[in-house]
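J.: Fold the following.
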Amino acid sequence: MNIFQVIILAVIEGITEFLPVSSTGHMVVASALMGIGTDEFVKLFEVVIQLGAILAVVALYFKRFVRSVDFYIKLVIAVIPAVIAGLLLKKYIDILLESPLVVAIALVVGGVILLFVDDWFNRPVIKDEKNINHMTAFKIGVFQCLAMVPGVSRSAASIVGGMSQKLSRTAAAEFSFFLAVPTMFGATVKDLWDFKKKGLFDTPHFHQDIKFLIIGSVVAFIVAMIAIKSFITFLEKRGFKLFGLYRIVAGIIIIIIYFAGSALH
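T.: Next comes the predicted model:
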C-alpha cells in the first residue's frame, strides 16, 4: 500500500460505513481495482480504519453515551448475536471477504430490499433509542449478523432490522450507529490480538506501515463525521430508495466488470 491508496480507502470507509451501501464491499472492490493485495496487514488496515469511523459516532452523540446504564445494556444485548456468529463463522467470512462477485450480488439483493423498505415499515411507533426494549435490541442484533456477508452492509441490515421492529427511520439509523461502536471495537481488538499471536507486530514491515493505520483512521474519522450528519438529514427527507438504486447499479457494474475478466478476479 502507498499513501494515496491509504487515503482513498479511508475516505471510502468514512463515507460508506454509515450508509446502507456496505463499506466492506466498497473497500473490497476498491482494493481489487487498485491492485492492493489481501495480506494480513491490509486486512488489519481495513478493520482499524472502520474503528476510526466508528469513533465519529461517539464524538457526535457523546451525550447519548453518558445518558444511562441501560443504554449500554441494550448495546451489549444487541451485539451478542454478532459475537457468536463471528466466532463460529470467521473462517467462512474471511473467504467471502476476498470475493467481489459475492459483494456485487449482495449489493443488488440489498438494493432491491431498500427500494421497498420505506413502504413496508411506514408506521413507526418508536422514535427514540430510550424507548427500545431489550428484546427489540436483541432482534436488531440478529439482523446485524446478515452483514457478515460482504456487500450486505451492517448499517443496512441493522436499520432494516430496526424498522421491522417499528423504529422510525431516524431512530433505526441512530441505533445502528450506536451498535456499530461495540461491534467494530470488538472486531478491531480481536484482529489486533490475532495479529499479535502471529508475531506480525515485530516485523519491519509492520513498523514501517503503522503510520498508514494512523493516517487512515484520522481520515476515516473526519469523513465519517460529515457523512453521519448528511445521512440523517437526507434520510429524514428522502428515505432509502436512492440508496437502493445506487446499490443495484453498483452491483450490476461490478458483475459486468468481473465477468469481463478484469482485475476484480
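J.: From here on, just use CA atoms for contacts and neighbour counts.
T.: Will do.
J.: so how many other residues sit close to the nearest residue to F201 once chain neighbours are set aside?
T.: Computed as Cα to Cα, 6 or more residues apart in numbering, the closest residue to F201 that is not its neighbour in sequence is F195, at 6.9 Å. By the criterion of other Cα atoms under 10 Å, F195 has 15 neighbours.
J.: Quick check: F195 touching F206?
T.: No: the pair F195 / F206 is not scored as a contact, 10.3 Å apart, by Cα atoms under 8 Å.
J.: so the spatially closest residue to F178 that is not a sequence neighbour is in which element?
T.: Closest residue in space to F178, ignoring its immediate chain neighbours: V57 at 6.9 Å, by Cα to Cα, 6+ apart. Using DSSP states H and E, V57 sits within helix 40-60.
J.: here's the other one to compare against:
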Amino acid sequence: MNIFEAIILAIVEGLTEFLPVSSTGHMIIVSSLLGINEDEFTKMFEVCIQLGAILAVVVLYWRKFFNFKNWKFYFKLFLAVIPALILGYLFADKIDALLESPTTVAVSLILGGIVLLFVDKWFNNPVVDTEEKINYFQAIRIGFYQCIAMIPGVSRSAASIIGGMQQKLTRKVAAEFSFFLAVPTMAAATGYKLLKHHDLIMNNSENMKLFIIGNVVAFIVAMFAIKFFISALQKYGFKMWGYYRIIVGVVILAAIFMNWNLSV
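T.: This is a model prediction of the structure:
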C-alpha cells in the first residue's frame, strides 16, 4: 500500500462509516479494485483507521462524552456494546473470512437496501426524542441489532439505527445513539486488531506513516459526513440510501460475473 491508496481508503472510511451503506463493504471493494486486498497490512489498516472516524464523533459530541456526571449515558453504551464484544470474540475467525468476500458484500448491500426502502414506513411512530429517554433494555436491544453488521455489507450504522427506530427512537436520536455506540464498539475492534498485529506498524516506519495519515484523513472526512448525514436523514429519510445500496450491490455482482478485478 502506498500513500495514495491509504488516503483513498481513509476517505472511503470517513465518508461511509456513519452512513447506512457499510464502510467495511466499501473498503473491501475499493481495496480489491486497487489490488491490495490480499495484503495483511491493508486488512489491518481497514479496521484501524476507524480510530480517526470515532474521534470525529467524540469531538462533535464532546459535551456528551465528557459529562462525567451523566453515568447513565456511559452505562447505556456499556450495555449496548456487550453483545458485539461477546459475539465478535466468539466468531472472530469467521468474520475475518467473510471480510474477504465481495460477493457477500454485494448481496448484503442489496438486501439491506431493500429494507431501507421501507423502514421509514415501518417505524413511523417514535416516542423517544432524546438520548436521556432511552432505557437500559432499549440500549441492549439496539446492541443486538448492531451485531447483524458483523456480516460485511450490512452496515453497523444501518443495523443500529434501524434497531433504535424499532425501539421507538426518532431517526435523529437513533442515528446519534448509533454514533455514540460506535465509539466503544469500534475502539474495541481496533484495539483487538492492533494488539494482534501491532508488529505490522511498530516494526515498519512506512506502515506507521500510512497509519497516521489514514486516521487523520478519516477524522477530517468523518466530521463532515456526520453533519451531512444527520441533516439529510431528517429531511429525506432512508430511501435514498436504500436505492444507493441496491445500485452499488448490483454493480458489484455484475463486476464479479464479468470477471473484473474483484476476488470472490
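J.: Once they're superposed, tell me the TM-score.
T.: The TM-score (TM-score structural alignment, normalised by the length of the second structure) is 0.97; 261 aligned residues with a Cα RMSD of 1.0 Å.
J.: give the contact list for the residue nearest to F178 of the first structure.
T.: If you count contacts by Cα atoms under 8 Å, 6 or more residues apart in numbering, V57 of the first structure has them with F177, F178, V181, M225, I228.
J.: So what does A171 of the first structure match up with in the second structure?
T.: A171 of the first structure maps onto V173 in the second structure, with residues paired by TM-score structural alignment.
J.: OK, contacts around that match?
T.: Applying Cα under 8 Å, 6+ apart, we find V173 of the second structure in contact with V128, D129, T130, E131.
J.: Please apply the same query to A187 of the first structure.
T.: V47.
J.: Counterpart of it over in the second structure?
T.: Match for A187 of the first structure (TM-score structural alignment): A189.
J.: Would you mind giving the secondary structure of that match?
T.: Following DSSP: H, G, I helix; E, B strand; the rest coil, the label given to A189 of the second structure is helix.
J.: Not counting its neighbours along the chain, what's nearest L253 of the second structure?
T.: A106 (6.2 Å).
J.: Quick one: map that neighbour onto the first structure.
T.: Checking with TM-score structural alignment, A106 of the second structure has A104 as its match.
J.: which ones are touching its match?
T.: By Cα under 8 Å, 6+ apart, the contact list for A104 of the first structure reads G151, A250, G251, I252, I254, I255.
J.: next one: the helix or strand where it lies to chain centre, how far?
T.: With elements taken from DSSP H and E, the one containing A104 of the first structure is helix 100-120. How far helix 100-120 of the first structure lies from its chain's middle: 15 Å, per Cα atoms, centre = their mean, to the nearest Å.
J.: To what extent does that helix diverge from the second structure after superposition?
T.: Here helix 100-120 of the first structure, set against the second structure after superposition, deviates by a mean of 0.2 Å using mean Cα distance after the TM-score superposition for the first structure.
J.: Where in the second structure does the helix or strand that that helix is followed by fall?
T.: Later in the chain than helix 100-120 of the first structure, the nearest helix or strand by DSSP H and E is helix 134-144. Alignment of helix 134-144 of the first structure against the second structure: residues 136-146, by TM-score structural alignment.
J.: got the buried residues for the matching stretch?
T.: Judged by neighbour count (16 or more other Cα atoms under 10 Å), stretch 136-146 of the second structure contains these buried residues: Y136, Q138, A139, I140, R141, I142, G143, F144, Y145, Q146.
J.: and the alignment partner in the second structure of G161 of the first structure, what is it in contact with?
T.: Matched to the second structure by TM-score structural alignment, G161 of the first structure sits across from G163. Contact analysis of G163 of the second structure by Cα under 8 Å, 6+ apart lists R141, I142, Y145, Q146, A174.
J.: Kindly report the same for I36 of the first structure.
T.: I36 of the first structure sits in contact with M1, V42, where contact means Cα under 8 Å, 6+ apart.
J.: any idea what it aligns with in the second structure?
T.: Using TM-score structural alignment, I36 of the first structure lines up with I36 in the second structure.
J.: Surely its match is in a strand?
T.: No: I36 of the second structure: not assigned to a strand; according to three-state DSSP it is coil.
J.: how far away is it from E5 of the second structure?
T.: 9 Å (Cα to Cα, to the nearest Å).
J.: And I110 of the second structure, by the same measure?
T.: From I110 of the second structure to E5 of the second structure the distance is 27 Å (Cα to Cα).
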